[in-house]
Structures are given as structure tokens and as C-alpha cells.
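Student: Sequence and predicted model, in that order:
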Amino acid sequence: MRTGTQLDREHCVRAAQSKDARFDGWFFTAVLTTGIYCRPSCPAVPPKAENMAFYPSAAACQQAGFRACKRCRPDASPGSPEWNRRADLVARAMRLIADGVVDREGVAGLATRLGYSTRQVQRELLAELGAGPLALARAQRAQTARLLVETTQLPMTEIAFAAGFSSIRTFNDTVREVFAVSPSGLRARTRVPGNPAGGTPATPGTLSLRLPFRAPLNPHNLFGHLAATAVPGVEEWHDGAYRRTLRLPYGHAIAALSPRPDHIACRLTLGDLRDLSVAISRCRRLLDLDADPVAVDARLRADPLLAPLVDRAPGRRVPRTVDEAEFAVRAVLGQQVSTAAARTHAARLVTAHGKPLDDPEGGLTHLFPSPEALAGADPGTLAMPRARRTTFTTLVRGLAEGQLHLGIGADWAEARTRLLGLPGFGPWTAGVIAMRALGDPDAFLPTDLGVRRAAKKLGLPATPAALTARSEGWRPWRAYAVQYLWATDNHPINFLPTYEG
């Protein structure tokens, strides 16, 4: 859809005229005659091609004076898969903006995290997205505000500050500009018979919303993996939903995520409503909802030995994480032990060092302990071999002291190099952290036992070197190839019997 950093007009017109939902989030269509902007799949009659203009972001549309379509809600479309596929400055910046860094730390804080000057960050984002970091963050605040206006009965003053606005006036002006209606008007139009929007939640701070994704999505390996590896007290599969605790910038939360045929049902219980947009972003990242499954599966299907796996169950996602440091710790705990043993080790750490919390709706009891809390643990109390104990303590010390960065804005290559320099970190541990914590879609695990067993069964090369050479044709989606290979095994991570869809 893009040539370099420019939108390909011919392809955009074709996608908009065919209402192709695959391109929702890739670009936005502005209608010159009406002054609105839409997602490509908008159900309205497409305008004439000469009346279309195309923008790479909702923020760019808003800056150009267009308002969001009330019918297709382009601000709520899946995010561009570009930001999770790439490791360059713009992609790293977009991941951090989605995580609320600009709202909390300003543009200067964003630039510091990226290791560039504010001017360079501004220039790169403007060149590719048609909007700078402040405009992109503003568009995100507008979407958060709409969610709160439409799904709660909170006073507008509370919504304004929860969404990240500095004043009521700015909140009102932004909502009017983006949605062409006042906040009270936005709320009024949701109050129709049978629509629960605007109702009072059963639990204070609880919101229910729908997380969109690009079809197809296969929920079995995704939710099966999360359920099978769930750490007691922190995660659980309960009443048809994967539930877990979240540590967020302003407080904690509990997320309940359930697969549906055309969306993910998300129920969030937030200690502080200012964390809403960050919680949504992390849940989307956990479930890899902004992936482009059509592009992924097309590349993997080109290999005749992988094609039957893809055709049998297309749309597999990479189960990721809501906390990169947590996953790195769990990867070390899982070295050379069974899934059950890794869960037991993690549960002991949680009980000893995690922060307790209440969960009236289930069995969650703690937040996973922070690196700082784990760095203060007595190594002698860790029930693991001495060499792994050294690996563990070195990792948590590096994370706690800021010498090792694994956050969503991390440089993938640099992080992997630093991980491999730690004692006890080999290609498998660094690779699985790159795949599930850093989010590298091309991370590959040629030494993994399950991958090698599947490769042998399929007639693929079974030695790590030969399998790596064969996998060159699967780039840049080798992390997804791992999911298809793992799915050949009769392991609990690949099944979710309670799902009906």
C-alpha cells in the first residue's frame, strides 16, 4: 500500500472502492466534498475517485480539517501492522505513542527514549505519517475520550482528565473538531433501546469494549498458549475469558479477554481511568491484533510444506506480552523445564514478591513482581540450579538498573545483543524474548525442540543450521511460522476446548 513512505494512490482508490477491510488502519480516505474521513471499508457509497484524498494516519486527516465518519468510526480501526513489523525510528515511536509516552513525558521524553533529538523525531513522523507526535497523541486522546463518553456515565470533567486532556476546554474543542458533535451530543446518540452504552458498570472503573482485528484470526493457539502457561494469581482462564492483572503507569488493572467471531470482547477494571488507552494498547499487543494475517499467510503458504498447515487453520497470531520485563523473567524460569514447572516457579515468585490486589470477579491475587522487587530477593531462596540463579539475578539487576531495555520502544538488534551477552542466555532464550516480548515478527527458534520435531514430521530440514537456511523464504514472518510448526504438536498450548466459534 505504501511505496517507500508515500501512499500509492491507485491501490488506495481500489481498496476504498471495494471496501476492503484488510486495509483498515493502513490508510484513511478523506472525502473532499463532505469534509469527513473514513476507513477503507466504510459501508457508505464510495465517492468518486477525484473526490478522494488519502492520508497515512487519522491525525493527519484531523490536521487537514477532516472530521471522523460517524458510520465507520475510522478512529477505532485496527492499528497499522507497519508499526509492529518494523524496527526503525518511526515504528518504535508509534509503539511508544500508543503506550502513552507523549502524554506522560512529552515529546522530549519520547525522543530521549528513542535516542534521537526532538527535531529528528518530529521530522521523521511528519514525513511518513503527515503528523507530528503531539498530533498523533491528540488523536489517541480523542479516541479514548469517545470510548469513555459512550460507555460510561462519568462526568465530562473526569473523562477529560482520564483521556489525558489538560483542560475541559481542550477536551470540548477536540471532540467537536474530530467528531463534529459536542461531548454531550456524542453521549446522547448512544442512548438507544437495547444499547448498554452509557450505563453504569457493575464494578466501579469497569469498562466493556470490543477490540477489532483483521480477519482471519485463529484463537486456539493464541488463547490456548496464554491459558496453558498462565501463572496462578496473575493469570487465569475463567468463564470463557483469559484474565490477567496489569501494572500500568497510574495504577493497576484487570483485563478479561474473550474471543468472538469478529472481535475480542475486552472487559477492563481500572484502578485509574487515565490508564485506559495504555491498557487497550497492551491488550492489543498481547493478542497481536494489529497483524496482517493475509500478508503473513501468503508468504508462508508459498512454501509447499507449510501451505497445508496454513490452509488448515489460517490467521494464527503470535501470543505476546503486556510486560516485557515480566516475560523475560518467565523465559529464564522456563529454561529446560516443563510448562507446569515454569508456572510453579513463577507462582512462588509472585506469592513472595508480587503486590497483592483484590479480584471480586475471579481468582487473581497479585501483580507480577517488578524487576526492582526481584532484584532485592535473596538468591538463596530461589529454587533453581546455581547457574540459572546467576542468569536470573543478572537479568533482573540489569532490568532494574536500566542497563537492559526491553520495552516496546527498544531497538530489537541491540536488545538481542545485550541479552546474548548475559550469562546463561543462548539463542533460544534470546529468540523467544525477541519473538514474544520485543515483538520481532521475524524472530526464529531453530533450536526449539517443538520446532525441530515439527520440521522433521513435515519433511523440513531438522538441524538448526539447515532449518535456518530453509526459513529464509519465510522472512519477515518467521515468528508466525513458529506458531504453525508448534501447532502440529498435541500440546495444551494449541487447544482451547471451551471456545465456540
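Tutor: Structure's in. What do you need? Numbering: from 1, shown residues only.
Student: all contacts plus neighbour counts: C-alpha atoms, from now on.
Tutor: OK.
Student: Could you list every helix and strand that the longest helix along the chain packs against?
Tutor: Using DSSP state H, we find that the single longest helix of the chain is helix 133-151. Applying 3 or more Cα pairs under 8 Å, 6 or more residues apart in numbering; DSSP states H and E, we find helix 133-151 packed against helix 58-63, helix 89-98, helix 101-114, helix 156-162, helix 168-179, helix 183-188, helix 276-286.
Student: want to throw these into CSV with mean neighbour count and distance to R436?
Tutor: Output for those, formatted as CSV (neighbours: other Cα atoms under 10 Å; distance: least, Cα to Cα, whole Å):
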stretch, mean neighbour count, distance to R436
helix 58-63, 24, 28
helix 89-98, 22, 15
helix 101-114, 18, 21
helix 156-162, 19, 30
helix 168-179, 18, 35
helix 183-188, 16, 38
helix 276-286, 22, 9
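Student: Between the ones you listed, which one is closest to L485.
Tutor: Shortest distance between L485 and the helices and strands packed on helix 133-151, using Cα to Cα, is found for helix 276-286: 20.2 Å.
Student: Please work out the angle formed by the directions of that closest one and helix 133-151.
Tutor: Using axes from the mean of the first three to the mean of the last three Cα atoms, to 10 degrees, the inter-axis angle of helix 276-286 relative to helix 133-151 is 100 degrees.
Student: so the longest helix of the chain versus helix 168-179, what angle?
Tutor: Using the same axes, to 10 degrees: helix 133-151 against helix 168-179 is 90 degrees.
Student: contact partners of helix 133-151?
Tutor: Outside of helix 133-151, the residues within contact range by Cα atoms under 8 Å, 6 or more residues apart in numbering are 58-60, 62-63, 75-76, 97-98, 100, 102-103, 107, 122, 125, 154, 156, 159-160, 162-165, 174-175, 178, 183, 186-187, 190, 196-199, 207-208, 276-277.
Student: now with 7 Å?
Tutor: 58-59, 75, 97, 102-103, 107, 122, 159-160, 163-164, 174-175, 183, 186-187, 190, 197-199, 207, 277 (Cα atoms under 7 Å, 6 or more residues apart in numbering).
Student: do stretch 437-447 as well
Tutor: For stretch 437-447, contacts defined as Cα under 7 Å, 6+ apart pick out 84-85, 320-321, 324, 327, 406-408, 412, 428, 431, 434-435, 452, 464, 467-468, 475-480, 482.
Student: In addition, the following structure is provided for comparison:
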Amino acid sequence: MEGVESYYRAVSSRDSRFDGRFWFGVTSTGIYCRPSCPARTPKSENVKYFVSAAAAARNGFRACRRCAPDAVPGSPQWDNRADVTARAVRLIGDGVVDRGGVPELAARLGYTERHLNRLLSDELGAGPLALARTQRAQTAKTLITKTGLGLSEIAFAAGFGSIRQFNDTFREVYGCAPSTLRREAAPVDGVLSLRLSYRAPLHGEALFGFLGARTISGVDVYEDGRYSRSMSLPHGMATVTLWPGTPAPHGGETGVGSGFVEAALRLADMRDLTPAVARCRRLLDLDADPAAVDAVLAADPALATAVAAEPGVRLPRSVDGFEMAVRAVVGQQISVAGARTVLARLLPPAEAAADRSDLPTRLFPTPEELLALPDEAFSMPASRRRTLRAVAEAVRDGLRLDAGSDRAATREALLALPGVGPWTADYIALRALGDPDVLLTTDLGTRRGAKALGLPDDPVELARHAERWRPWRSYAQIRLWRAA
């Protein structure tokens, strides 16, 4: 979509497909909204457009209370792109600035603070600190409306450095004092219930079924359409249960043509709300643009029927890159069921009284914990055990496998490790780094799925055919596995 006229058409038609792609501010009211806002359409001469909510706030607009423009799905371009700006946005979303400030963000990306600020300001209309402040305000709003915490507790849990900064930022973003949004309700039994929005459609069976088929006893559970798992967050352990919600009606909380996933979070520390939400969104690929993906894949007659039958298939990702790397190494040349058994043996024994089948009770081992395991804990060939330890050493020594990683450099670093070949490196890129354009042409399941759909099952011929699926080959990969 290009040009002011195109933006205004999206606003006039309340098109929720563009929620999260841009925001608009109304000069006559001083309020900014999402494109699908159900309020009366303003005159075009009174509208200004922004590429981020932070840019709207920076220009003096406050968030609309009716359409909640801070609760839209993230822009798919920041989710899929591999450049520095996109990596920065993903790291800010994970709370890196809240924990370590802009210096930490700049160090992670390998740029000076000044250059990084210029890059983000040029493309997003706001620098990293402004983006983080707007995100803190959104986190604070969630804590105010969903918990019974005191406002001072909320201020510091959301990442603000002082009560004054909290109040000033909240008034800037929402145009009111924090206390005006206070509700009486508090989380039940320490459970924080949230709705995570997405662009429709979303094929829940494919997404949750994929995760459910790969659960590890004690770490994640899949029962009755609900997926639960543990997460290691900066300030402690958390568990989350996720399941598809019912789409909202016209003008509802999530807008037209969108929906939400229900999330029940149990946090050891409320300061971890921001990274918990960010990792859940990445796990379920909730910032994707399924219409764009499906349009490219459906253009291939071999995939057209599958896309029509199952629109909105997502890319199941991960909440922890190291865990996914271990899963990839263990999964080399063995079945999914076999990999689950081997992975479960890497976990420390759980206390019988605490080991509940309906809720995860254990965290996946850290690199240090895995390196401390004796040889007999690894139910696999010695060569694979050495590979696992090499991966653990690399991550312990600084290799990052997360949303902010440089995908090309990370792949090279992985391939340099003993026992890590292209299949393993690409599987990690697919699920840990969230690369949208990976195809595992030598994978047996991929070849079986290709044959079932009438596609060439020879790796070289399949790779040649798959050029037409760029830049969404990862989504085709999931469809080929489903066809197998």
C-alpha cells in the first residue's frame, strides 16, 4: 500500500488487515487509532499517518480508548525482515532496552547508540528509547487493568525508572492518569489472562497440533486443544497456557478480520510480562500476514488446493533458541516420538508431588546444565552427544539464537560446529530464528509431502521448483510436512 490516498482508503473501510502496519492521528481530537477503529471516519485533511505507535505519541497524540491501537498485531515486516531495524524492533519487544538500556541494544546489534537511534528514527519515526517507553506504557496498562498490584509496583514492573516517569509517560500515551484505568478485578490464583491478537485467518489445528506432537514431559503439555509450557525469563520461571479464542465481532477488541489467542500466564515476577508476551507471540507466529503468505503459495497449482482447504497455516517457532537447537540436534534422523523420549531424559528428575500432568513444572536445561550432565544421560550416539555439547558451549560462550540474531552469521556459526549440517542449521533458522524463507529439501518428511502433492521429491528439483515460493518457503515447509 503506497501513498496517503491508499492509507485513507484503509481507514475509511476500517480494514483490519492494516492494523499494526500503520497508525493514524486525528489533529482535531489529538487521538491516534488503528486503521480498523470503529469510530466515525475523520476528514482526510485532519489525518496524519505514522509507522509506529511511538511515533504517534512522540508527535503529541494519545491512544484511542475505543480501538486500543497499542493492542494490534505487530507489523509483519519487523517480524520477518532480517535487517538491523527489524532485529532492533524484535529485541525491544523482548524487553532488552528495559533491562539493559539502549547501550545493551546497540551492543547486541553491533552499532553505536547514535547510529542505531538514527536508523530507527528514520524508518519508524521514533528512536529505541521512545519505542521502549511506549511499550512500557502498554505493559503498565495491562498490569493496571488485569492485576491488583499497586501503581508503584506496576511502574517498576513495567520497566519505568521512577513514579514520575511512569505518570508522565502514561499521560503522554493515554491522555489520562494511570489510576483512571484501575479495575477491581485481580488475577485468579496468580493467573494473568490476556488476549493476543493476530491477523485472520489462523489455522489453529495445524499450529497447536504441531507443537502438541513435540511436547517434552515436564516442559510442555498439549491437552484438549490447549498448549502449556514453561519459560525461563529474565527474572524467573513462568508458565503459559495458550488456546485459540473466538473472533471478535465487528468493532470488537481485535477489529474486523482479526482474532485472538487466549493466554493464561503465571509469572514469578511481573517484570517479565513484556518478554513473556513477546515470546508467546513469536512462538505462535501471531504477527504474520497470512493473506500475503497464502497468496504467494496458492499461485502454485500444486499448493492451491491445500491453501484453500487450510488458510492461515503459521510457522511454529520457539520461546528459547537453545532449547530449539537441542531439539534439532536430537531430531537428526530419528522420529518425532523417538526425539521426545531422548529429550525427556535430558531433564533432571522431577519431584513426584510437584510433577503435574496438566501444567509444566520443569524448565528445559540451560547450556551449563546440559554440559554438566554425565555421558549416560545422553541416549544417543557419541557423535551426537559431542554435537550437543559443542552447541551448548557455543551458546554459553556468546552465540545467540533469538529474534535479534543475524540470521546469515548465525547459520555460518552453527555450520562451523562439529556435527551440525545444513539440515540442523536450517531447522534452527526456521524455528529458533523465525526465518520465513527456509526449505529443508533433504528432509524425508519434506520429500514425502512433496510427492503427495505431486511435486518433485528430488532435493535439487524441489529446490528449483520452490523458488516460486519465496520469500515464504518456511510456510510451504509446514504445509509439506502436513501433506506427509
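Tutor: Ah, there it is. Just so it is clear, the structure is predicted and the values come from calculations on it, not from any experiment.
Student: State the TM-score obtained for the two superposed chains.
Tutor: TM-score for the superposed pair, counting by TM-score structural alignment, normalised by the length of structure 2: 0.95. Supporting figures: 472 aligned residues with a Cα RMSD of 1.7 Å.
Student: average offset between the longest helix of structure 1 and structure 2?
Tutor: Here helix 133-151 of structure 1, set against structure 2 after superposition, deviates by a mean of 0.4 Å using mean Cα distance after the TM-score superposition for structure 1.
Student: so where is that helix in structure 2?
Tutor: Using TM-score structural alignment, helix 133-151 of structure 1 lines up with residues 128-146 of structure 2.
Student: need the strands for structure 2, in chain order.
Tutor: Secondary structure of structure 2 by DSSP state E: the strands cover 23-26, 31-33, 47-50, 62-63, 192-199, 220-223, 226-233, 236-244, 258-267.
Student: And the ones you listed: which comes nearest L417 of structure 2?
Tutor: Closest of the strands of structure 2 to L417 of structure 2 is strand 226-233, at 25.3 Å (criterion: Cα to Cα).
Student: and that closest one, which stretch of structure 1?
Tutor: Using TM-score structural alignment, strand 226-233 of structure 2 pairs with 241-248 in structure 1.
Student: returning to that earlier point: tabulate the helices and strands packed on helix 133-151 of structure 1 (a markdown table), appending distance to A253 of structure 1.
Tutor: Conversion of those to a markdown table gives the following (distance: least, Cα to Cα, whole Å):
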| stretch | distance to A253 of structure 1 |
| --- | --- |
| helix 58-63 | 28 |
| helix 89-98 | 17 |
| helix 101-114 | 18 |
| helix 156-162 | 14 |
| helix 168-179 | 25 |
| helix 183-188 | 25 |
| helix 276-286 | 8 |
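Student: quick one: which of these is nearest R71 of structure 1?
Tutor: For R71 of structure 1, the closest of those is helix 168-179, at 11.0 Å, according to Cα to Cα.
Student: What is that closest one packed up against?
Tutor: On a contact count with 3 or more Cα pairs under 7 Å, 6 or more residues apart in numbering; DSSP states H and E, helix 168-179 of structure 1 meets strand 67-68, helix 156-162.
Student: Now do the same contact list for the alignment partner in structure 2 of L289 of structure 1.
Tutor: In structure 2, the residue matched to L289 of structure 1 (TM-score structural alignment) is L286. When contacts are counted by Cα under 7 Å, 6+ apart, L286 of structure 2 touches P73, Y198.
Student: ok, now with 6 Å
Tutor: Residues in contact with L286 of structure 2 (Cα atoms under 6 Å, 6 or more residues apart in numbering) are Y198.
Student: And it, how far from Q477 of structure 2?
Tutor: Counting by Cα to Cα, to the nearest Å, the separation of L286 of structure 2 from Q477 of structure 2 is 18 Å.
Student: repeat for R317 of structure 2
Tutor: Applying Cα to Cα to R317 of structure 2 and Q477 of structure 2 gives a distance of 13 Å.
Student: What of R229 of structure 2?
Tutor: With Cα to Cα as the criterion, R229 of structure 2 and Q477 of structure 2 are 24 Å apart.
Student: just S405 of structure 2 next, same as before
Tutor: Remark: distance between S405 of structure 2 and Q477 of structure 2 (Cα to Cα) = 22 Å.
Student: Please apply the same query to L462 of structure 2.
Tutor: Counting by Cα to Cα, the gap from L462 of structure 2 to Q477 of structure 2 is 11 Å.
Student: mind checking what F444 of structure 1 lines up with in structure 2?
Tutor: Using TM-score structural alignment, F444 of structure 1 sits opposite L439 in structure 2.
Student: That match: how many residues sit nearby?
Tutor: 26 (other Cα atoms under 10 Å).
Student: circling back to that earlier point, between the helices and strands packed on helix 133-151 of structure 1, which one is nearest to G132 of structure 1?
Tutor: Closest among those, using Cα to Cα: helix 58-63, at 8.5 Å.
Student: Quick check, H263 of structure 1 in contact with A215.
Tutor: No: with contact defined as Cα atoms under 6 Å, H263 of structure 1 does not reach A215; the gap is 9.2 Å.
Student: tell me the most buried of the strands of structure 2?
Tutor: Of all the strands of structure 2, strand 31-33 has the most neighbours on average by mean count of other Cα atoms under 10 Å, namely a mean of 26.
Student: Read off where that strand ends up in structure 1.
Tutor: With TM-score structural alignment as the criterion, strand 31-33 of structure 2 aligns to 36-38.
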